[in-house]
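[1] here is my input; please provide its structure:
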Amino acid sequence: MVERHRCSISVGAFCPASPADHDYLQSARSLGLPVIPITENRSLDIGVLKQILRVIRTETIDIVHAHDFRSNVFALLAAKRSGIPAVTTCHGWIANSVKGKLRCRLDQGLLRWFDRVIAVSGHMAQTLPRFGVPQKRTTVIVNALVVENYQPGRDGTLRQEWEVPTDAFLVGNIGRLSPEKGQDLLLRAVQQLVVRKPRIHLVFIGIGPQESLLRSMSRELGIEDRVCFAGFQKDMARVYRNLDLVVQSSHTEGMPNVVLEAMLMEVPVVATNVGGTAEIVQPVCEDFLIEPGTVEALVGGIERVMADRGRYEEKARRGRRYVAEHFNQQRRVELLMQVYEEVLAQRSGTSGR
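    Below is the predicted model of the structure:
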């Protein structure tokens, strides 16, 4: 996607001492991307900084771009040492523990030192002044997808693998099985719905620390036969073709790719109004949006779709057109190139900061 005459990108990937089985490295290389393994023996390994400094010298790097707390720390240190600008993208913060909250605070404190901070949603951009980031150093570049990779349709083959009846109304929850995703509330909502909507089934796509808890909870609620834990799925387009509805029950989000993907696959969505979710959903169908944190809102949102499937499927088809226009990868790359050019111009003194 990057115009070669404008920019050359080298991707640094944190990995263990033996990177041969690193999925990210393999995927990036299969796409022909220049990927450089950054090996580490522990979190915040000082050897990582030395490797990044060496890459900056050997590859003649002009800008360092980071994406999370760990890479933010090393990117800033390396950029300051090398005298080059540093850019970071804020995808959101998850704090499920005291340690997690501390990492979030530290990460937010680092933002003011970057030459440019990219927010993945307008909602997130509004929070950045609290962390000392001036508006003139903030740019909104929303998440985006390669539209051509998402071709809608129907495919019931996964239902057989998941032991879900072919005539079931199948709800999918996609993402890490973790407290911030609100999946416990979704299980309680399904328990209430089963009484009135006996055809409803739920499938969790993903893995995470709460899987055993959620499995136990489904048994305790008496809905174990209505819930499937499908784990990691590589072919996500195929997953969406087996779903009737995607539910995002999260307490926090940045700009959720799951909602973008569902709309590109023309699958109706029920999503909590957190982070940048409304920026995707509201222009398409306000009924897709619910308030976070309550079982009742989830029950109401799912029931609305089940009661009038034709209407909401038409809304989802409209959603594909909207996402394809406003969240496509080409547009995102162009905005990113503009950021790089502006930052370099500001550093060279050809443009005021």
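[2] for the rest of this, base every contact and every neighbour count on C-alpha atoms.
    Fine.
[3] separation between L187 and H91?
    Between L187 and H91 the distance is 27 Å, computed by Cα to Cα, to the nearest Å.
[4] would you indicate which residues of the helix ranked longest in the chain are buried?
    Identified as the longest helix of the chain according to DSSP state H is helix 329-348. By 16 or more other Cα atoms under 10 Å, the buried positions in helix 329-348 come out as Q329, R331, R332, V333, L335, L336, V339, Y340, E342, V343, L344.
[5] now show me the structure for the sequence below, then we'll compare the two:
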Amino acid sequence: MKILHIISSGGMYGAEAVILNMSRTLNESSHSSILGVFSNSANPNLQLHAAATAQGIESHLISCTGQIDRTVPSSIRELAAHTNADIVHAHGYKADIYCYFALRTSDVPLVSTCHTWYDNDLTVSLYGAADRFILRNYAAVVAVSEDVRQRLLKAGVRKDEVHIVRNGIDLRPFDNATPSLREISSPANSPIVGLIGRLATEKGVDIFLRAAARVLAELPATKFVVIGEGPDREQLELLIDELQIRKNVFMLGRRDDMPGVYASLDIMVSASRHEGLPMAILEGMASSRPVVATAVGAVPDVIADGRTGVLVPSENVEALAAKIVTLLNDQTQRDSLGVAAKKLIEKEFSAARMTADYLHIYDQAIMTKEQYAAGAISSAISQGKTK
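    Here you go, the predicted model:
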């Protein structure tokens, strides 16, 4: 089976990691995965295309100029035909909408993964609403959490077309990785607490920084790192100065050595206000890191509080800071949580398991499309006989 993934990428984040993990697993089997990545004129974000190409995964750029580019549907049709795709798998509202208009009369089934929606402003809310309307016409729609599934059902997507597939990761890069940030903790061998995520409101980086200030009041040698880029960087830099924690906080941007980054952390934090199932949490747990995370989206499905990690309420600076301090003062608990976290990821959140779930959905989507086509032909023949 040939699967063509289409995405308008905003950088190397959760959806991109899912695509790469699945592509590697598919290409190591009898199936094949191909990427179509939007090259947006205003903000190309071609890191996924570059990463896929470097890993030997076939990837094509889809030129897109402006908010609406009427050439994109034909580009997608041509790419689907050129690659002889059996399935076109869209990721994100932009890909969903363009793929629908490109292939709505095609024999190629459309599948979408809804990683999540962040309705932070009116424009994004409208895009999300349009996306959920379009998805009613897809052969199958995948939600990464129950929250996303419920939003799809509320929007009118048929229950039998909505599936939940938990994200999965390739565990190999995170086994025995060499720490790459330890120079930050020198010369005092200070503990490092890290957050990995897009610098945007939904990720709660501001909450993390405010919690960092409270932790530093008790444990002043602690270092804090933030990995990622995004639209809120400038205001977050201003907040660091306002909190007077500049010498202990490192905004490291996007990194290409993530296994080494995770291996460097004494504690990993996810302070999100809204989430699906963050890949960063899964990767941190696969690296045997103790994770402190807000109990949002599908996070409680993977973190059992006190057993495989620690949960705190969202937007609660005091609770987040208190849990970080507790763990920093208890090496034994950190080690225990890290070991349990890795065991859980190995058992339930592997890329192999995720890919097997998707292959089952692809098979169903192809069967549904074939049955629909057969029904349409039968109806046309029947109508012809009655004339």
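[6] after superposition, what's the TM-score here?
    After superposition, the two chains reach a TM-score of 0.91 (TM-score structural alignment, normalised by the length of the first structure), with 350 aligned residues with a Cα RMSD of 2.6 Å.
[7] can you give me the helices in the first structure?
    Going by DSSP H, the first structure shows helices at 23-30, 46-58, 69-82, 98-110, 122-127, 157-162, 183-196, 211-220, 236-240, 257-264, 277-281, 295-307, 309-326, 329-348.
[8] residue range for the third one in the second structure?
    In this case it means helix 69-82 of the first structure. Here helix 69-82 of the first structure aligns to the second structure at residues 93-106, judged by TM-score structural alignment.
[9] next: the fourth one.
    Helix 98-110 of the first structure corresponds to residues 122-134 of the second structure when matched by TM-score structural alignment.
[10] how far out from the middle of the chain is the matching stretch?
    Its chain's C-alpha centre and that of stretch 122-134 of the second structure lie 19 Å apart, by Cα atoms, centre = their mean, to the nearest Å.
[11] now stretch 78-97 of the second structure
    Using Cα atoms, centre = their mean, the offset of stretch 78-97 of the second structure from its chain centre is 19 Å.
[12] could you identify which of the helices of the first structure is most buried?
    Each of the helices of the first structure was assessed for mean neighbour count using mean count of other Cα atoms under 10 Å. The highest is helix 257-264, with a mean of 24.
[13] so how far is that one off the chain centroid?
    Remark: helix 257-264 of the first structure is offset 10 Å from the chain centroid, using Cα atoms, centre = their mean.
[14] how big's the offset between that helix and the second structure?
    If you overlay the two and look at helix 257-264 of the first structure, the average distance to its match in the second structure is 0.7 Å (mean Cα distance after the TM-score superposition for the first structure).
[15] the second structure: matching residues for that helix?
    Matched against the second structure by TM-score structural alignment, helix 257-264 of the first structure falls on residues 279-286.
[16] which other residues reach that stretch?
    Residues outside stretch 279-286 of the second structure that contact it (Cα atoms under 8 Å, 6 or more residues apart in numbering): 13-14, 17-18, 167-169, 171, 174-175, 196-197, 262, 268, 270, 290-291, 338, 341-343, 345-346, 349.
[17] burial count for G175 of the first structure?
    20 (other Cα atoms under 10 Å).
[18] distance of the aligned residue in the second structure for it relative to I87 of the second structure?
    Counting by TM-score structural alignment, G175 of the first structure corresponds to G197 in the second structure. Applying Cα to Cα, the value for G197 of the second structure to I87 of the second structure is 30 Å.
[19] what do we get in the second structure for L193 of the first structure?
    Correspondence of L193 of the first structure to the second structure, assessed by TM-score structural alignment: V215.
[20] for V120 of the first structure, same thing?
    In the second structure, V120 of the first structure lands on V144 (TM-score structural alignment).
[21] what do you get for L53 of the first structure?
    For L53 of the first structure, the residue aligned by TM-score structural alignment is R77.
[22] name the nearest residue to that match, sequence neighbours excluded.
    A102 (5.7 Å; Cα to Cα, 6 or more residues apart in numbering).
[23] please apply the same query to V35 of the first structure.
    The spatial neighbour of V35 of the first structure that comes closest, neighbours along the chain excluded (Cα to Cα, 6+ apart), is V11 at 4.7 Å.
[24] do the same with D335 of the second structure
    Closest residue in space to D335 of the second structure, ignoring its immediate chain neighbours: P290 at 7.3 Å, by Cα to Cα, 6+ apart.
[25] wait, isn't that neighbour in contact with T332?
    No: counting by Cα atoms under 8 Å, P290 of the second structure does not reach T332; the two are 10.8 Å apart.
[26] alignment lookup: R172 of the second structure to the first structure.
    Aligned counterpart of R172 of the second structure in the first structure: E148 (TM-score structural alignment).
[27] OK, contacts around R158 of the second structure?
    R158 of the second structure sits next to R136 when contact means Cα under 8 Å, 6+ apart.
[28] which residue in the first structure lines up with it?
    For R158 of the second structure, the residue aligned by TM-score structural alignment is P134.
[29] over to V225 of the second structure?
    By TM-score structural alignment, V225 of the second structure lines up with V203.
[30] pretty sure that match is touching D225, no?
    No: counting by Cα under 8 Å, V203 of the first structure stays clear of D225, with 10.9 Å between them.
[31] quick one: which of the two has more around it?
    V203 (21 against 12).
[32] what distance do you get for the more buried one to C228 of the first structure?
    Relative to C228 of the first structure, and taking Cα to Cα, V203 of the first structure is found at 5 Å.
[33] over to L289 of the first structure?
    According to Cα to Cα, L289 of the first structure and C228 of the first structure sit 25 Å apart.
[34] quick one: which of the two has more around it?
    L289 (22 against 18).
[35] list the contacts of the residue mapped onto the more buried one from the second structure.
    Using TM-score structural alignment, the equivalent of L289 of the first structure in the second structure is L311. Contacts were defined as Cα under 8 Å, 6+ apart; by that measure L311 of the second structure touches V292, A293, T294, A295, P300, I303, A304, D305.
[36] and the fifth one, what pairs with it in the first structure?
    Okay, so that is P300 of the second structure. Matched by TM-score structural alignment, P300 of the second structure corresponds to A278 in the first structure.
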